[in-house]
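In: give the three-dimensional model of this entry:
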Amino acid sequence: MDQIRDLGFWRKSGEALCRLRQRRRLSLRDCAQATGLCAEDLLNVEVGNIFAFIHGGKLDADIFTAYERFLKNGVTPVESANDSTFRLIAAQDHIPVDPALPSFLRTI
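Out: You can find the predicted model right below:
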């Protein structure tokens, strides 16, 4: 329960992840689909609502760390949403854009 005492840390970390997601121009839905996590859980991470992750008196920080890994490293789950093993993929910034594609269809 010591982790719960520092609510300011969780709020600041959540705000930083929200800014990172917005800089990469991703929606919560995009992140939820890429990680296999629930969009509601990701929103709880961003606003620092750690009380949504307390189960049986213990803090379950797996969702926070999975979301943080995805945003910082561009990772996706290997097998399922509940699997904590992740593999690196190329960050979206480095995906080449086909010049034949009309500009209104480009997302980057």
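
In: use CA for all of it now, contacts and neighbours both
Out: OK.

In: state which helix of the protein is the longest.
Out: Longest helix in the chain by number of residues (criterion: DSSP state H): helix 7-23.

In: show residues contacting that one.
Out: Residues outside helix 7-23 that contact it (Cα atoms under 8 Å, 6 or more residues apart in numbering) are 27, 45, 46, 47, 48, 49, 50, 68, 71.

In: quick one more, to check against the first:
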Amino acid sequence: MPGIPVITQCRFCPTAIRSRCAERGQVPRSVPPPPHVIARRKRVGDTIRAARLKRNWTQEAFALHAGIDRASYIRIEQGQASPLLDTLIIISEALGVPLADLVRE
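Out: Got it, this is the predicted structure:
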């Protein structure tokens, strides 16, 4: 049946399971978030950036201080990535800002 994912065993790692789209044999793509979610993600990134700049940190220095990959941190700050809650907690603790302040509208 087209469009229904097929669960198979990975040929490289027998303990891993893969999901493929039966229609074309490809891994199903995720649906992009709606525009209001992307806009909200960018506002959170702007808040994080403002808190970082207030403390005179560069992106690289802050990412190193927080123990986060620099490229990942930059994508979060630019609103291009959706961080895990754990990552937001690490960022808030490294900035010395309550988590609620980073995500509050």
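
In: between which two of the contacts of helix 7-23 of the first structure is the distance greatest?
Out: Spatial extent of the contacts of helix 7-23 of the first structure (Cα to Cα) is set by the pair 27 and 50 at 20.9 Å.

In: between those two, which is the more surrounded one?
Out: Comparing residue 27 of the first structure with residue 50 by other Cα atoms under 10 Å, the one with more neighbours is residue 50, at 21 against 13.

In: correct me if wrong: that one contacts residue 42.
Out: No - with contact defined as Cα atoms under 8 Å, residue 50 of the first structure does not count as touching residue 42 (11.0 Å).

In: filter the contacts of helix 7-23 of the first structure to the buried ones?
Out: Among those, the ones that count as buried by 16 or more other Cα atoms under 10 Å are 45, 46, 47, 48, 49, 50, 68, 71.

In: quick one: the aligned residue in the second structure for the last one and residue 70 of the second structure, what's the gap?
Out: Think residue 71 of the first structure. In the second structure, residue 71 of the first structure lines up with residue 95, judged by TM-score structural alignment. Residue 95 of the second structure is 15 Å from residue 70 of the second structure, where distance means Cα to Cα, to the nearest Å.
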